[in-house]
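Colleague: task: produce atomic coordinates for the following.
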Amino acid sequence: MKASNALFTPTALGALRLKHRVIMAPLTRSRSVQPDSVPGDLMREYYEQRASDGGLIITEATNISLTSRGWLGAPGLYSDTQVEGWKKVVGAVHAKGGLMVAQLWHSGRSSHTSMTGGATPVSASVDSKYWENPNHLVSIPGGWVQPSPHRALAVDEIAGIVEDYREAAEHAMSVGFDGVELHAANGYLVDQFLQDGSNKRTDEYGGSLENRTRMLSEIVRALISVWGADRVAVRIGPWGTWNGMSDSNPDALFAHVAKDLNEFGLAYLHLIEPRVSGSDDVQTAGGLAAERLRPLFKGKMIAAGGFEPDTAERVVSDGILDAVAFGRHFVSNPDLPKRVAEHLELTPYDRSTFYTFDEVGYTDYPVYAAVAAAV
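Modeller: Next comes the predicted model:
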């Protein structure tokens, strides 16, 4: 890489030693082999294309158990066949000198019984307005449908969820991943406990900020027990409203989360900027979440959501972020780090192929040399 700007200076995120700071964000793409959610050859090719020497890839959201599933085609990390599939993926990334972190995911109420083996989806509390809302949809074998009615987790069930995360972390280690990231954003289970729009509990997991962040802390400790803190990360969605989320005082909540996570010595904290909701851009006020939380979190911080090469360079140069995770640009530019480093034109993405099931819009985007040769 020829560039000498901030994005292309080495850094360390905990134990992860990076040669550049253009990270591939977690991107749900629905291409695992069904019905058992196994990473196959198509996924291996996709991630191999996007691997770079000293670059970090964060996997798409990966289910920790059968009952955590909520999205058709999303991979899992709870069976032996899934572990074997991931070994081929990670091996291909490592062969190109890249690093890869597994993002661990429980969809919570954003699910359907056809995805969970028949089990009722779970959440912090029950909210019938969620599954009755026609704007809330989940992907199942029959297409896009409204979620199934969910139920609230009993207190004595939460330890079992935490254990599912710990076991998934062990599976990730057996695969050969370089670390794990907890998905605690976008209206999925951990986020459903964090935000009081979805958490109406009156027990030790509801009410106060300390109580609503209890599950998050317990899961983080479980992951650290397997990996050590310097290979564990957390992804949050401050001020995000995706998947019906809301909080009565999001400023206080996410400030508390950021400060609370300082105690662990994580590899990094990963923010989703609220100007992106799912795969859509939205209008927001208040500036970058990273700017607001940077003074509160003392460790390494990365963010994703609406960044372009120039704005990514700026936030890293200014010390707001230690690295930037790109999502949609990585979809259509498998050689994105090279293009950013050499200021090459980016190929536009095709949103209609984001959540389909074959190679179209997945592994058929060419690298820049092939694009230039075709002109």
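
Colleague: can we go C-alpha only for contacts and neighbour counts from here?
Modeller: Noted.

Colleague: which stretches in the stretch 101-250 of the chain count as strands?
Modeller: Remark: strands of the stretch 101-250 of the chain, listed N- to C-terminal, are 122-123, 138-140, 143-145, 151-152, 179-184, 232-236; assignment by DSSP state E, counting those that start in this stretch.

Colleague: could I get these as JSON lines with mean neighbour count and distance to K338?
Modeller: Rendered in JSON lines, the data for the strands of the stretch 101-250 of the chain read as follows (neighbours: other C-alpha atoms under 10 Å; distance: least, C-alpha to C-alpha, whole Å):
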{"stretch": "strand 122-123", "mean neighbour count": "24", "distance to K338": "42"}
{"stretch": "strand 138-140", "mean neighbour count": "20", "distance to K338": "34"}
{"stretch": "strand 143-145", "mean neighbour count": "13", "distance to K338": "36"}
{"stretch": "strand 151-152", "mean neighbour count": "18", "distance to K338": "47"}
{"stretch": "strand 179-184", "mean neighbour count": "27", "distance to K338": "24"}
{"stretch": "strand 232-236", "mean neighbour count": "25", "distance to K338": "26"}
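
Colleague: in CSV, list the ones you listed along with distance to L42.
Modeller: Rendered in CSV, the data for these read as follows (distance: least, C-alpha to C-alpha, whole Å):
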stretch, distance to L42
strand 122-123, 31
strand 138-140, 20
strand 143-145, 21
strand 151-152, 36
strand 179-184, 22
strand 232-236, 26
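
Colleague: distance between stretch 199-219 and the chain's centre?
Modeller: The chain centroid and the centroid of stretch 199-219 are separated by 22 Å, computed with C-alpha atoms, centre = their mean, to the nearest Å.

Colleague: before we compare anything, build this one as well:
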Amino acid sequence: MTGETSPLFRPLDIGSLHVGNRIVMAPMTRAHSPAGVPGPDIAAYYRRRAAGGTGLLVTEGVAIEHETAVDNPDVPRMHGGAALEGWSRVVEAVHGEGGKIVPQLWHVGPLWGAMSAVDPALKPMRPSGTWGAPGTTSYSRDYVERARRPTEPMTDDDIAAVIEAYATAAANAQAVGFDGVAIHGGHGYLLDSFLWDSTNTRDDAWGGDLQRRVRFPAAVVAAIRARVGPRFPIVFRFSQHKQQDYTARIAEDHEQLGVILRALVDAGVDVLDASARRFDLPAFAGSDLSLAGWAKRLTGAASMAVGSVGLGKSLRESRIDGDAPRCDNIAELERRVAAGEFDLIAIGRLHLAAPDLAATLRRRATLPAYNRAVHEAHLI
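Modeller: Below you'll find the model as predicted:
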């Protein structure tokens, strides 16, 4: 294939959103927004990716208005006049380059305290008061020992307040001009913690079997859908792995996965963002189909893959063993997109290395080299 005939450069419509190609900038936590307010540097950072030709930008995680949503004061917020004004400038900059952008709404849930010191008087939001059974993790032993101490489970009032905070944040995003909204429902954070049986041992309407464990994330989606209307796109990130344990799973087979994902799509999700360490990793034994591929097959909704595009190591592996070498897996990516296995591909680290990554892929040029020390530390 040439760059012009690549399936990566076919347009796609999702509700009211039209994207010119299938390349997405993956959400990546940056913590460069003092007091939660994105400044001109953040606007410039996203503008450069839009100018480079990326079809859709998904922002770093953005805090909803809840006192334990995020534990780092430099993570941006989706509430308050100054933060919303800052986001309006980001949106204007991206739209000025012909780009499209959605914010990823975030509540860290059980992982409150992982990024920075927190007020011990504040109650972290945990379905059952547990952090989760630790396994393969990159967290320090000291943090894990502190985090494993049980806390009070979420009450019905807590659940109602968080649902409302998500809906309000989505309405704020729509009001400042974003092209849709994304929800972080993976990696052991709040919504995911209701899905995982290690963190959700409730025996009420919000816990038990899979149908009940998915009710809280589905209620968040439904509340957002009711607030933003029928055509405003909703993207939902989910994962098998957790930061508490990279080997954890919310579904042991595709039937269980279907129970979860169909409930989310029925509630209003348009795009299922299947977070995995490699975009081509088989999700279940006996099939080559990726997690994103199963998401699309099981629901009929659009799906997005992510993980190690152009790189020979996952993010976790590169943090342990050093920078990831180049890996030209673009032909395999194109094969899967052309076959309709998934619709979009989210790329993180290479977007840090090269704001014009989409143009590089269109030209079939050499992929950029990623250097964590340089590219994670600066707003290139």
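
Colleague: mind checking the TM-score on these two?
Modeller: Taking TM-score structural alignment, normalised by the length of structure 1 as the basis, the two superposed chains have a TM-score of 0.83; 349 aligned residues with a C-alpha RMSD of 3.1 Å.

Colleague: D191 of structure 1 is nearest to which of the strands of the stretch 101-250 of structure 1?
Modeller: Distances from D191 of structure 1 to each of those were compared by C-alpha to C-alpha, and the smallest falls on strand 179-184, at 5.2 Å.

Colleague: and the angle for the closest one with strand 232-236?
Modeller: In this structure, strand 179-184 of structure 1 runs at an angle of 30 degrees to strand 232-236, with axes from the mean of the first three to the mean of the last three C-alpha atoms, to 10 degrees as the basis.

Colleague: just how off-centre is strand 179-184 of structure 1 within its chain?
Modeller: With C-alpha atoms, centre = their mean as the basis, the mean position of strand 179-184 of structure 1 lies at 7 Å from the chain mean.

Colleague: neighbouring contacts of it?
Modeller: Residues from elsewhere that reach strand 179-184 of structure 1 (C-alpha atoms under 8 Å, 6 or more residues apart in numbering): 58, 61, 100-106, 169, 172-173, 190-191, 216, 220, 223, 227, 231-237.

Colleague: point out the ones among the residues you listed that are inside helices.
Modeller: Among the contacts of strand 179-184 of structure 1, the members falling in helices (DSSP state H) are A169, A172, M173, V190, D191, L216, V220, L223, W227.

Colleague: what's the most distant pair in the residues you listed?
Modeller: Of all pairs drawn from these, the one with the longest distance (C-alpha to C-alpha) is M173 and D191, at 24.8 Å.

Colleague: these two: which has the busier surroundings?
Modeller: D191 (29 against 17; other C-alpha atoms under 10 Å).

Colleague: which ones are touching the more buried one?
Modeller: With contacts defined as C-alpha under 8 Å, 6+ apart, D191 of structure 1 is in contact with A184, A185, I236.

Colleague: what remains of those once you look at structure 2?
Modeller: Shared with structure 2 under both residues aligned by TM-score structural alignment, their matches' C-alpha atoms under 8 Å, the contacts from those are A184, A185.

Colleague: dump the contacts of D191 of structure 1 to a markdown table, plus distance to R339 of structure 1.
Modeller: Conversion of those to a markdown table gives the following (distance: C-alpha to C-alpha, whole Å):
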| residue | distance to R339 of structure 1 |
| --- | --- |
| A184 | 31 |
| A185 | 29 |
| I236 | 28 |
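
Colleague: L261 of structure 1: which of the contacts of D191 of structure 1 is nearest?
Modeller: Nearest to L261 of structure 1, judged by C-alpha to C-alpha, of these is I236 at 11.1 Å.

Colleague: next, count neighbours for the nearest residue to the closest one once chain neighbours are set aside.
Modeller: Spatial nearest neighbour of I236 of structure 1, excluding adjacent residues (C-alpha to C-alpha, 6 or more residues apart in numbering): A185 at 4.5 Å. Applying other C-alpha under 10 Å, we find 25 other residues in the vicinity of A185 of structure 1.

Colleague: got it, and the one 10 residues further on?
Modeller: If you count neighbours by other C-alpha under 10 Å, Q195 of structure 1 ends up with 26.

Colleague: residues contacting the nearest residue to it once chain neighbours are set aside?
Modeller: In space, not counting the residues next to it along the chain, Q195 of structure 1 is nearest to D247; the distance is 5.1 Å by C-alpha to C-alpha, 6+ apart. For D247 of structure 1, the contacting residues are Q195, D196, G197, L253, by C-alpha under 8 Å, 6+ apart.

Colleague: surely the third one meets T241?
Modeller: Spelled out, it's G197 of structure 1. No: G197 of structure 1 is not in contact with T241 according to C-alpha atoms under 8 Å; the separation is 10.0 Å.
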